[in-house]
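Engineer: Predicted model follows, preceded by the sequence.
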Amino acid sequence: MSDNTICLQLKKLLSSEAQVQPGDAVDARLLTDFLGYEKGHAEVYVKAACAEDVRAAVAFACEHRMSVTVRAAGTNLVGSTIPQGGLVLDVSGMNRILELDEENRTITVEPGVLLCDLQAYVEERGLFYPPDPAEKNATVGGNIATNAGGMRAVKYGVTRDYVLGLEVVTPDGRLVDLGSKCLKDSTGLNLKQLFIGSEGTLGVITRCVLRLIDKPESTCHALVGFKSLREAITSVNEIKQALLEPTAIEFIERKVIALGEQFTGKSFPMPECSAYLVVTFDGRVGEPDHRLQRCREVLEPFHNIEFLPLTDPAISSDVWTVRSALAKAVQTSGLWEPVDTVVPLSDIATFVDYVSELSEKSGIRILAFGHAGDGNVHLCILKDDLPVEKWPDTLTYILSSLYRRVYELKGKVAAEHGLGRHKRNYFLKEVDPQELALMRAVKAAFDPHNLFNPHSGYSL
């Protein structure tokens, strides 16, 4: 069946608001991920306008044994949205806020709603959606599909902790409701949780019921400068042991900040420091300021530190502008590979030391930043002046070394970006065979023909 024939048949099944294009006419940006280095291909592209469009498109794909790659904003960093033929199903047009239930503290949205729009909407009404990934133009559905975390995870948890219910389309074209508005549920298997973090391998999310909490009355931040990254990371345990309940503890190397400054045109305070922590506290009026002062006292025994409360709006704005732009800043520096790993809190410093040693040994620049409060370490591996023909083998060596060390430290290769295509081989090499077999058994129960994201993550 030709691509044009597929399009004609799909148009008959979908609403008039849906868009259908043959694969050779699709914008290349819809066949890749945020990095844009690898381009996929597709037989047909569908931009759904409603859940019924999704159901009909998936049922058609199932009938004709077409693979399905789900996408929305395209901010994915590990290749999960790169199709290898079949149907590209875009849900970014399903971007309506459907219901705000203030009595039950829930909001119901379609998967294409942007995180920034959701946060602004609820905060204007005195409510709060805590998950806070750095990419605010990501969609809620994408956040759920990768179980995105972000800076506030140390206090509030990750996306998984705020999803109460999902409407999904299974790979055979059935529309199924999972979960509810209830805060507690021990009624059989929690199938909703299987979809969270599944990266589009089990079906398509078409509606999301999210838990909200009251918006904190007050928030304050401080920038803490250190002479070395190890000192910065070592101090994190002191902050946590002091029971200060930080909202976020971010660590950033100075050499990463320099890229952010160049990209944004903003200046970061304390340029003489080699590494920084950005510490955030929130709560009732007065509580965050008290905790911030206590944090300063806790860190006083560390030598050669600078502690700057971010009370000046201009300075605070510059700090957060630079921090939020780090991935985009690195993107402009040339070929690079983002690494998102997690290790036990007690081993963050050990892992970062290993990264420095590997960088020095290989001659490859590796930049570090991340969520020190929960062990999530982000790395940027840069090609710089390395000849392009040497980049693939060099990158494979660096990634193999990093992920092997992560597993030695009892960590995981993905904390919040997912596995996708880029991490698949490294994951399959290190994962326990019994764990992998169970994952694939779940996949087979939902998707017996292995149609959904078949080349990604743990898929067959």
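Structural biologist: Yep, it's here. Numbering: from 1, shown residues only.
Engineer: going forward, measure contacts and count neighbours with C-alpha atoms only.
Structural biologist: Will do.
Engineer: mind listing the strands for the stretch 201-350 of the chain?
Structural biologist: Assigned by DSSP state E, counting those that start in this stretch, the strands in the stretch 201-350 of the chain fall at 204-211, 213-214, 218-226, 248-253, 275-283, 306-309, 336-342.
Engineer: So which elements touch the first one?
Structural biologist: Spelled out, that is strand 204-211. Judged by 3 or more Cα pairs under 8 Å, 6 or more residues apart in numbering; DSSP states H and E, strand 204-211 is in contact with helix 51-63, strand 106-109, strand 163-169.
Engineer: and here's the other structure:
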Amino acid sequence: MEVTQTVPEKYTTHRVTGEKGKADRIAFPETETEIAEYLLQAAEAQQPIITVGASTGLTGATFPQNGEWLLSLANYRKILALDEETLTLQVQAGVTLAEIQAYLASTAYFYAPDPGSKQATIGGTAATNAGGMRAVKYGVTRENIRSMVVFLADGRKLTVGSLNNKDSSGYDLKDLFIGSEGTLGVITELGLKLRPKPAVTVSVLIGFEHLDDLAPVVYQILGSSLQPAALEFFDREAIQYAEKFLKEAFLAIKGECFLLITLDGPDEESLTQQLEQMSEASESWKKQSFRSLTNEESLRIWRLRGAIGAGIEDVTQQEPLDIVVPINKITATIKRLRVVCLQSNLRAVFFGHAGDGNIHICLLREGLVQAEWEKRLDVVLHQIYQEVAKRGGLPSAEHGIGLLKKPYFREAIDPVKLQVMQQIKQTLDPQNRLNPGKIFD
């Protein structure tokens, strides 16, 4: 096992703020024995330890602050087995989403979760319960993991979940570790739930003049027999960042804000029926345009949608938020938060997953000096999360809490719920050595 005190800069640099941290060493285990040995060494030395993946996270969840030991799973990245009888793909935690997608490309199956960064490791997406654009139909990461191997702080190996489709046998420990951001154990191996690839897909782009015109359409679609695989919203301002970044043009289509919808199905007939149903329903909508996309147009528009965040990062530092509210509160929340940002003299870009209430907000620095940027951020973030809480929302839909959202999480969460979480942490990690200081103190 390679262990070095020279820690690569990508592991000690905060991806969002650019802050420099400090880690005393990093290990790159390749076997379960090496993982257990390193955890035991850390326990004997009473050293905090942080598990790191591809460092694509947006909340500082793997950022080392106090000379922690790092455990990298960069070399623990084998695709172990495809079981077509149970539709399960067994992988090590260091495998990336891109590698999983490439492996499955020649098969009849796909892994449904589709977070923005395809270079994220599968272990990292489990640790944050990542979502993505297909969550509206296929669920987030939690709904797509059958089993996991987890190593506890003292080096013990624990298998959670199973290949069984039903389980009422005691506590559901698998779901406890998913979303725990490395604070309860080290996820090393996963059994992923696969699905047959849909035979046909089509995307539809619908343009609206006002956000208020868009919202009723979302409710109508979700309340119908239609089952969109993706249901995204964005406006022209957001897509312009992606256009400049990718050097690709959006469609010449009427509208200031848009719904991008993907439908899929087992055959052309079922897809045609879905399209006809949507087209008929759209006659009553206050839309400016309705366009069924060709395959080339669909690929281009989805590339642009996926590049909004990268396009913003290319021109300015940003503070990326991923709040979630009940779907019937999306429009009211965005309208209110636009006012909050304007009052704080910060520009913001809004887009996200209309089908599950997940709103992405990018707060733009745009040349502000560090002190002024931090001052305005402090004010606006407290206001944003207060407004979200008023509407029954939560501070994170799919990025986790990490460091950046910790103070707002503490303000939003029920004290009893927080106490129970802290008791679980104390039970599984009594010395508070696994990723200490993340999510809560």
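Structural biologist: Cool, got the structure. Note that the structure is predicted; figures quoted are calculated from it, not measured.
Engineer: thinking again about what came up before, as TSV, the strands of the stretch 201-350 of structure 1 with distance to residue 422 of structure 1 would be great.
Structural biologist: Formatted as TSV, these follow (distance: least, Cα to Cα, whole Å):
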stretch	distance to residue 422 of structure 1
strand 204-211	21
strand 213-214	35
strand 218-226	33
strand 248-253	24
strand 275-283	29
strand 306-309	39
strand 336-342	9
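Engineer: Any chance of the ones you listed in a markdown table with distance to residue 88 of structure 1 and mean neighbour count as columns?
Structural biologist: Shown next, in a markdown table, are those (distance: least, Cα to Cα, whole Å; neighbours: other Cα atoms under 10 Å):
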| stretch | distance to residue 88 of structure 1 | mean neighbour count |
| --- | --- | --- |
| strand 204-211 | 12 | 26 |
| strand 213-214 | 35 | 15 |
| strand 218-226 | 41 | 21 |
| strand 248-253 | 36 | 25 |
| strand 275-283 | 39 | 24 |
| strand 306-309 | 47 | 17 |
| strand 336-342 | 24 | 22 |
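Engineer: Quick one: closest of the ones you listed to residue 405 of structure 1.
Structural biologist: Ranking the strands of the stretch 201-350 of structure 1 by proximity to residue 405 of structure 1 (Cα to Cα) places strand 336-342 first, at 10.6 Å.
Engineer: okay, that closest one sits on what stretch of structure 2?
Structural biologist: Residues 318-324 of structure 2 are matched to strand 336-342 of structure 1 when aligned by TM-score structural alignment.
Engineer: contact partners of that stretch?
Structural biologist: Identification of contacts with stretch 318-324 of structure 2 by Cα atoms under 8 Å, 6 or more residues apart in numbering yields 16, 58, 312, 356-365, 388, 393-399.
Engineer: For the corresponding residue of structure 2 for residue 163 of structure 1, which non-adjacent residue is closest in space?
Structural biologist: Per TM-score structural alignment, the equivalent position to residue 163 of structure 1 in structure 2 is residue 145. Distance criterion Cα to Cα, 6 or more residues apart in numbering; nearest residue to residue 145 of structure 2, sequence neighbours excluded, is residue 192 at 4.7 Å.
Engineer: Check residue 264 of structure 1 too.
Structural biologist: Among residues not flanking residue 264 of structure 1 along the chain, residue 322 sits closest, at 6.5 Å (Cα to Cα, 6+ apart).
Engineer: what's the neighbour count on the counterpart of that neighbour in structure 2?
Structural biologist: Under the alignment (TM-score structural alignment), residue 322 of structure 1 maps onto residue 304 of structure 2. Look at residue 304 of structure 2: counted by other Cα atoms under 10 Å, it has 26 neighbours.
Engineer: Just to check, residue 304 of structure 2 is in contact with residue 247?
Structural biologist: No: using Cα atoms under 8 Å, residue 304 of structure 2 makes no contact with residue 247, being 9.6 Å away.
Engineer: what residues are shared contacts of these two?
Structural biologist: Listed as contacting both residue 304 of structure 2 and residue 247 by Cα under 8 Å, 6+ apart is no residue at all.
Engineer: just to revisit the earlier point, what is the burial count for the match of residue 163 of structure 1?
Structural biologist: By other Cα under 10 Å, 23 other residues sit near residue 145 of structure 2.
Engineer: Longest helix in structure 1, by number of residues?
Structural biologist: The longest helix of structure 1 (DSSP state H) is helix 391-408.
Engineer: what's it aligned against in structure 2?
Structural biologist: With TM-score structural alignment as the criterion, helix 391-408 of structure 1 aligns to 373-390.
Engineer: Any buried residues in the matching stretch, and which?
Structural biologist: Of all the residues in stretch 373-390 of structure 2, those buried under the rule 16 or more other Cα atoms under 10 Å are 376, 377, 380, 381, 383, 384, 385, 386, 387, 388, 389.
Engineer: ok, now stretch 52-69 of structure 1?
Structural biologist: Residues 52-62, 66-69 are the ones in stretch 52-69 of structure 1 that count as buried (16+ other Cα under 10 Å).
Engineer: can you give me the helices in the stretch 101-250 of structure 2?
Structural biologist: Ranges of helices within the stretch 101-250 of structure 2 are 122-128, 135-138, 173-177, 211-222, 236-246, based on DSSP state H, counting those that start in this stretch.
Engineer: so where in structure 1 does the first one end up aligned?
Structural biologist: Which is helix 122-128 of structure 2. Under TM-score structural alignment, the match for helix 122-128 of structure 2 is residues 140-146.
Engineer: Which residue, other than its chain neighbours, is closest to residue 123 of structure 2?
Structural biologist: Using Cα to Cα, 6+ apart and skipping residues adjacent in sequence, the residue nearest residue 123 of structure 2 is residue 93, 4.3 Å away.
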